[in-house]
Structures are given as C-alpha cells and as structure tokens.
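# here are the coordinates; sequence isn't available:
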C-alpha cells in the first residue's frame, strides 16, 4: 500500500506543478485552489508512504515522478519542446528511479 501511496503522491505532485503553470497564466481562484489541493494531497500521500518506506528512497521516487511527469505534461499539454535530448534525459530520470527501487 505504501508504494501505491507513493505513486499517487507523485501524480499529485504533477498536478501541483501543472497548476503552478496554469495559475501563472490565468491568475484565477480555481487554478490556485487546484495548486494547493495538488501539493497538499501530494504531501499527505508522501507522508503516508514514509511510514513504511525509507525516506531517501521515497523522496527520490516522489521527486522523479514529479519531475519527469511535469516535463512530459509540459510537452503534451503546454506545447513545450519534444526534442530527443529532453526525452532522453526524462528516460534517464525514470530509469534511475526504477534502478533505486531495484537496489533497495
């Protein structure tokens, strides 16, 4: 259950990051509320996962999901560059997260 919670925390981290971008563009109450809810839910699920998982591993995975997911969301939703170098480094981040899990 802790692993599922950690993945959910990473996904909410992505929502929070996307809402930062949306709030920067729109400056409306809904963007701000979703920003707060996204990060709030992310921290709650991360805190739950940290009851069982080691902090270093959980934080690295949470950050990796948020960083890679935010970059992918930027490419898909906001028209950011889809250059092969960006995709390569996103793949490296995700591979590193998987590698951490395998050696832990």
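On my side now, so go ahead. As the structure is a prediction and not an experimental result, all values here were calculated from the model.
# Could you use CA atoms for every contact and neighbour count after this?
OK.
# Need the nearest residue in space to residue 8, chain neighbours excluded.
Using CA to CA, 6 or more residues apart in numbering and skipping the chain neighbours, the partner closest in space to residue 8 is residue 45 (6.8 Å).
# check which helix or strand covers that neighbour.
helix 29-49 (DSSP states H and E).
# Show me what that helix is packed against.
Contact here means 3 or more CA pairs under 8 Å, 6 or more residues apart in numbering; DSSP states H and E; on that basis helix 29-49 packs against helix 2-26, helix 55-77.
# Show me what counts as buried in the first one.
Counting neighbours by 16 or more other CA atoms under 10 Å, one finds that the buried residues in helix 2-26 are 2-3, 5-20, 22-23.
# Spatially central residue (nearest the centroid) of the chain, please.
Geometric centre of the chain, nearest residue: residue 66, 1.6 Å, by CA atoms, centre = their mean.
# Use this one as the comparison:
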C-alpha cells in the first residue's frame, strides 16, 4: 500500500500546484483553499508512505510525480510552452523516478 499512498501523494501535489496557479497569488480564495487542502492531502499520503518506504526514495518519487505532472498540467491548461528540450528533461525526471523505484 505504501506505493499507492505515494502515488496519491504525488497526485495531491499536482492538484495543489494547479490550484496554487489558479489562486492568483492567493487572491482568489476558493482556489487558495483548494491549494491548501490538496497540499494537506498530499502530505498526509506522503506520511503514510513513509511508514514503509525510505524517506529519500519516497521524497524523490513524490517530487518527480509532482514535477512531471505539474509541467504537463501547465502545458495543457495554462498554455505553457512545449518543446523538445522540455520533453528531454521530463524524461530525465521520469527515468530517475523509475530508477529509485527499481532500487527500493
């Protein structure tokens, strides 16, 4: 279950960053509350995953899921640029996450 909790934590991180962008610097209260709530959910599931996983592995994978997911959300919803260099570095993050999973 630790890996499932870690996956939920990563999706919570993505959701928190999505709402943080929508909050417009915490000026839009509904989105700001969504960001805080999603961040709390993310930390909760991360803490559950840490009961069974090494902290370095869990943190690296959590940030990897959050980073890649947030970049993709930015491209899809906020018209952020997508080009070959970005794809290359996203693939680097994904390969690091896979590597951490394999050695754990």
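Cool, the structure landed. All values derive from a computational prediction rather than experimental measurement.
# And the TM-score between them?
Once superposed, chain against chain, the TM-score is 0.95 (TM-score structural alignment, normalised by the length of the first structure); 104 aligned residues with a CA RMSD of 1.2 Å.
# one step back: what sits against the residue nearest to the centre of the first structure?
By CA atoms under 8 Å, 6 or more residues apart in numbering, the contact set of residue 66 of the first structure is 10-11, 13-14, 17.
# Just give me the neighbour total for residue 78 of the first structure.
By the measure other CA atoms under 10 Å, the count of residues near residue 78 of the first structure is 13.
# how close does it sit to residue 99 of the first structure?
29 Å (CA to CA, to the nearest Å).
# Same check on residue 65 of the first structure?
Using CA to CA, we find residue 65 of the first structure at a distance of 13 Å from residue 99 of the first structure.
# Compare these two (neighbour count), which wins?
Each of residue 65 of the first structure and residue 99 has its neighbours counted (other CA under 10 Å); residue 65 has more, 25 against 11.
# So that one sits against residue 94, correct?
Yes: Residue 65 of the first structure is within contact range of residue 94, at 7.4 Å (criterion: CA atoms under 8 Å).
# sorry, back to before: I'd like the helices and strands packed on helix 29-49 of the first structure written out as a markdown table, with distance to residue 84 of the first structure added.
Output for those, formatted as a markdown table (distance: least, CA to CA, whole Å):
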| stretch | distance to residue 84 of the first structure |
| --- | --- |
| helix 2-26 | 21 |
| helix 55-77 | 12 |
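# out of those, which comes closest to residue 37 of the first structure?
helix 2-26 (7.6 Å; CA to CA).
# which other helices and strands contact the closest one?
Packing partners of helix 2-26 of the first structure (3+ CA pairs under 8 Å, 6+ apart): helix 29-49, helix 55-77.
# how big is the offset of it relative to the second structure?
In this overlay with the second structure, the average offset of helix 2-26 of the first structure from its partner residues is 1.1 Å by mean CA distance after the TM-score superposition for the first structure.
# starting at the chain centroid, how far to that helix?
For helix 2-26 of the first structure, the distance from its own C-alpha centre to the chain's C-alpha centre is 5 Å (CA atoms, centre = their mean, to the nearest Å).
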